[in-house]
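Chemist: Sequence and predicted model, in that order:
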Amino acid sequence: MKLKRTRTTLALLLSGALTFSTVPVALYAEPTATLQDQVDEAYSTLMTYTQELEYANNQLFQVQEDLSSIQEQIKQTESDIATKQAELEEGQAALSDRVSVLYKQGGFNLMSVVLGVSDFEELFSRVYYANKVAEQDAALVNSVKTTKAELEEKQSALAAQEAEQKQLVSDQEAKTSEVQTKLSAQQSYYNGLDSELQTQLAAEAAARAAEAAAEAERAQEQENNSDGGSTTDTTTGDTNTDANTPDASTPSGGTSSPSTPNTPSNGGSDSTVTTPDPEPEPEPEPEPPTDTGNTDSGNAPSGVVDVALAQVGKPYVWAASGPDSFDCSGLTSYAYRQMGISIPHSSQSQYNLVSSKGHLVYSVSALSPGDLVFWGYGGSGSSIYHVGMYIGGGQYVHASMPGVGVVVGTLSTGGNFAGGGSPV
């Protein structure tokens, strides 16, 4: 009888749990599924703004580089002007001295030219060459004057270019700041939604647990009440109870929590993000042609992958380049810097560097560990917005985005993938 009572209690408990799984829990302002959709959408927008910020930062880096180049040209031109000014002053002084000797004290000097000549031809030759020396001095002075004037004109043009470039830098700084503001606001919005979702999920789980406990208590009371009555015909009761006892393989329902948004992969999937199971992967986009005629991705230094992997788990912070936080190009530049190699802290500039060395490849099979991998809008090499480092085995490490940080992902060469290769 004791065994039968235990089985009856277990059946009632399981039955109550099953019954509860179909009963709605407390109502919230937003259904969980709707809130999950909002979190997904907010996360997707956050990823978009992160990419936009990287692209805007690349543009800012480029106009700042252009401004620095113009300012270097201005410095060089100023130095050239100073040199020509010194040459001009020296030439003018030499010419002035010579003219003074030949003409201001003409009697004495003309006499020195005439004395000692043996014939008219020698006299003519002396006077001719004296004049030629004066003419050469004058020509030199005129040449220096011309060069100095040209340099001053160039200086004026460069000053105008500098003013224009400073305006471009200012405009791009404003654009970058605008995207940064949008990203910060979106991050706060997403954090709020995600916190609300987690709170709601926890409350629902607590409600389920409380209801299950209540059902168990009611079942126990029922059993206690049945103990006080007739104990005959227990076989039928046990048979009915067993018939209603769910099979061990029957799912209880109501125990799975909604998934958090898919982690942005910029062309792959991040395998180290400790979030709930993502939604099903979309169909892979068709890969771009891989027959580019180049299979040499360069020679990445040994050890650079280990440096990058050692940063996994550290947070994403825009414009950071280590050692405690990174953005995407900050991570790759940091890893190479530890190898004694300096590369720009800009994904676009890193792409340009790889391309300039002829190391750009588009097939995963042509990549080597330590190669940089890039993504650009439409797969364009002129619109790069993300960079990571290939680590082998079809995977790459990258500083993904705020809230995700440095992670390892699976590399896909479809969509916006713009190629990869070594910067050395």
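Modeler: Arrived safely, thanks for sending.

Chemist: From now on I want contacts and neighbour counts done on CA atoms only, so please keep to that.
Modeler: OK.

Chemist: packing partners for the helix or strand where residue 223 lies?
Modeler: When secondary structure is defined by DSSP states H and E, residue 223 falls within helix 120-227. Of the remaining helices and strands, those touching helix 120-227 by 3 or more Cα pairs under 8 Å, 6 or more residues apart in numbering; DSSP states H and E are helix 2-21, helix 32-99, helix 106-114.

Chemist: What angle do helix 120-227 and the first one make with each other?
Modeler: Which is helix 2-21. 130 degrees (axes from the mean of the first three to the mean of the last three Cα atoms, to 10 degrees).

Chemist: buried residues in helix 2-21?
Modeler: Neighbour counts using 16 or more other Cα atoms under 10 Å place 5, 7-18, 20-21 of helix 2-21 among the buried residues.

Chemist: okay, now the one to match up with it:
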Amino acid sequence: MTSPATANPLNTGRQAEVRKIKTQLSQIDQQLDVVVEEYNSASHSLNKTKSELKIVSAKLVEAEQESSQRQEAINKRVASLYRQGGLSYLEVLLSTSDLDQFLYCLELVERLADRDARIIADLKESKKEAAAYKTALVEKESAQQATVAELQAKKGNIQAQLNDRNKLLARIGREIAAERRAESRKQAQLRDKIKVSYNRGSSVSVSRGEGRSSAVGVAMGELGKPYSWGADGPGSFDCSGLTQYVYRQLGVSLPHSSRAQYNSGQRISRDDLESGDLVFFARGGSISHVGIYVGGGSFIHAPQTGDVVKISSLGSHGGYVGAVRP
């Protein structure tokens, strides 16, 4: 038996190198985790602004058309005062037989004129407000496009780091392969445990009703698919892309952003978690990760580059900040 004092220095050096590279990989993954979700959040906001801008532009066109139609109708009535034939406002007034009837008709004409004036004033104000809102949205869209462009540049830098990451992985390929085999066995055991629990209704599966708990079954079908930033299925996913995809199969629309998803339902305390709830995690003070709770303190998620959709425990991931029930 080899004692610590006579341990193979090559093995010791290899272990130190593996630990160092794993630390570097973890740092890259954390940076990517944050930037990808920043990008997803910014893209979601930009798409929302574009939708608002499209609606406001359509309303502005409608307001302009309605204003033109109203103005044309009023112009025709005014012109009738000067046309021969037919009854004009002036002819109505002059055809009255007594003072009371004349005053009544005069009041009626004034009311029509006042109504027309109010209609035109209201339409002009609506057009003015819509135009101002459109201008604000255009400015907002421009700022958000700049943010997305900046984040795309950051993603480019991260992509370069990912290339370095792959090189680092190649240096410790043997150790990583062994870890992945062990992780694969562990995932198979967890998957079987959850399937049995989900089918039999044990304590691991907290809720077995329709709706949210069905999300667990859908998510189980995505286990083992690769992580890819910006992906929302069906072949690969990032974290919020996975949760969006799963709930889309259930007819529930979620934004492709963990931060936006955090505001897409009822907040749930950790003690009240049920299967199908969304669970959120943060790095650097901002939400950057989301998964689907399956019960028993576990959740399904798309973790990071180089990994696959898998089952993890809430405690092992770290940074838990809360849960939402869509």
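Modeler: In hand now; what should we look at? These numbers were taken from a predicted model, which means no experiment stands behind them.

Chemist: Could you count how many residues lie near residue 324 of the second structure?
Modeler: Residue 324 of the second structure is surrounded by 21 other residues when neighbours are defined as other Cα atoms under 10 Å.

Chemist: mind checking how far it is from residue 296 of the second structure?
Modeler: Taken as Cα to Cα, to the nearest Å, the spacing of residue 324 of the second structure relative to residue 296 of the second structure amounts to 17 Å.

Chemist: Quick one: the helices in the stretch 201-350 of the first structure, in order.
Modeler: Applying DSSP state H, counting those that start in this stretch to the stretch 201-350 of the first structure gives helices spanning 234-244, 304-309, 328-337, 347-356.

Chemist: so which of those helices is the most packed in?
Modeler: Sort those by mean neighbour count, taking mean count of other Cα atoms under 10 Å, and helix 328-337 sits at the top with a mean of 26.

Chemist: Please compute how far that one lies from its chain's middle.
Modeler: Using Cα atoms, centre = their mean, to the nearest Å, the distance from the centre of helix 328-337 of the first structure to the centre of the chain it belongs to is 10 Å.

Chemist: likewise stretch 124-136 of the first structure?
Modeler: Remark: stretch 124-136 of the first structure is offset 70 Å from the chain centroid, using Cα atoms, centre = their mean.

Chemist: Would you mind getting the average deviation of that stretch from the second structure?
Modeler: Per the superposition on the second structure, stretch 124-136 of the first structure and its aligned residues are separated by 3.1 Å on average (mean Cα distance after the TM-score superposition for the first structure).

Chemist: Quick check, residue 225 of the second structure in contact with residue 304.
Modeler: No. Contact status for residue 225 of the second structure versus residue 304: not in contact, 11.7 Å apart, counting by Cα atoms under 8 Å.

Chemist: State whether residue 324 of the second structure is indeed within a strand.
Modeler: Yes. Counting by DSSP: H, G, I helix; E, B strand; the rest coil, residue 324 of the second structure is located in a strand.

Chemist: Not counting its neighbours along the chain, what's nearest it?
Modeler: Nearest residue to residue 324 of the second structure in three dimensions, chain neighbours excluded: residue 267, at 4.5 Å (Cα to Cα, 6 or more residues apart in numbering).

Chemist: distance of the one you found from residue 238 of the second structure?
Modeler: Summarising the geometry, the distance separating residue 267 of the second structure from residue 238 of the second structure, computed by Cα to Cα, is 23 Å.

Chemist: try residue 54 of the second structure
Modeler: Plainly put, residue 54 of the second structure is 29 Å away from residue 238 of the second structure if you go by Cα to Cα.

Chemist: follow-up on the earlier one: residue 225 and residue 304 of the second structure: which has the busier surroundings?
Modeler: residue 304 (21 against 17).

Chemist: Tell me the counterpart of that one in the first structure.
Modeler: Under the alignment defined by TM-score structural alignment, residue 304 of the second structure corresponds to residue 401 in the first structure.

Chemist: can you check residue 275 of the second structure too?
Modeler: Using TM-score structural alignment, the partner of residue 275 of the second structure in the first structure is residue 369.

Chemist: Does its match touch residue 392 like I think?
Modeler: Yes. With contacts counted by Cα under 8 Å, residue 369 of the first structure reaches residue 392, the gap being 5.1 Å.

Chemist: between those two, which one's more packed in?
Modeler: Each of residue 369 of the first structure and residue 392 has its neighbours counted (other Cα under 10 Å); residue 369 has more, 23 against 18.

Chemist: which residues sit in contact with the more buried one?
Modeler: Shown here is residue 369 of the first structure, whose contacts under the criterion Cα atoms under 8 Å, 6 or more residues apart in numbering are 300, 305, 389, 390, 391, 392.

Chemist: so of those, which ones are in strands?
Modeler: For the contacts of residue 369 of the first structure, membership in strands holds for 389, 390, 391, 392, with DSSP state E as the criterion.

Chemist: Need the nearest residue in space to the third one, chain neighbours excluded.
Modeler: Counting by Cα to Cα, 6+ apart, residue 391 of the first structure lies nearest to residue 369, which is 4.5 Å off, once chain neighbours are set aside.

Chemist: Now do the SS call for that neighbour.
Modeler: coil.

Chemist: for residue 81 of the second structure, same thing?
Modeler: coil.

Chemist: Counting neighbours, what do you get for the alignment partner in the first structure of it?
Modeler: When the structures are aligned by TM-score structural alignment, the residue of the first structure matched to residue 81 of the second structure is residue 102. Per other Cα under 10 Å, the neighbour tally for residue 102 of the first structure reads 18.

Chemist: mind listing what residue 128 of the first structure touches?
Modeler: Applying Cα under 8 Å, 6+ apart to residue 128 of the first structure gives no contacts.

Chemist: how near is it to residue 137 of the first structure?
Modeler: Separation of residue 128 of the first structure from residue 137 of the first structure (Cα to Cα): 14 Å.

Chemist: which non-adjacent residue is nearest the aligned partner of residue 73 of the first structure in the second structure?
Modeler: When the second structure is aligned by TM-score structural alignment, the residue opposite residue 73 of the first structure is residue 52. The shortest distance from residue 52 of the second structure to any residue that is not its chain neighbour, by Cα to Cα, 6+ apart, is 7.8 Å, and that residue is residue 137.

Chemist: Hmm, that neighbour is touching residue 55, no?
Modeler: No. In this structure, residue 137 of the second structure sits apart from residue 55 without contact. The criterion is Cα under 8 Å, and the distance is 11.0 Å.

Chemist: and these two? which has more neighbours close in?
Modeler: Taking neighbours as other Cα under 10 Å, residue 137 of the second structure and residue 55 compare with residue 137 leading, 18 against 12.
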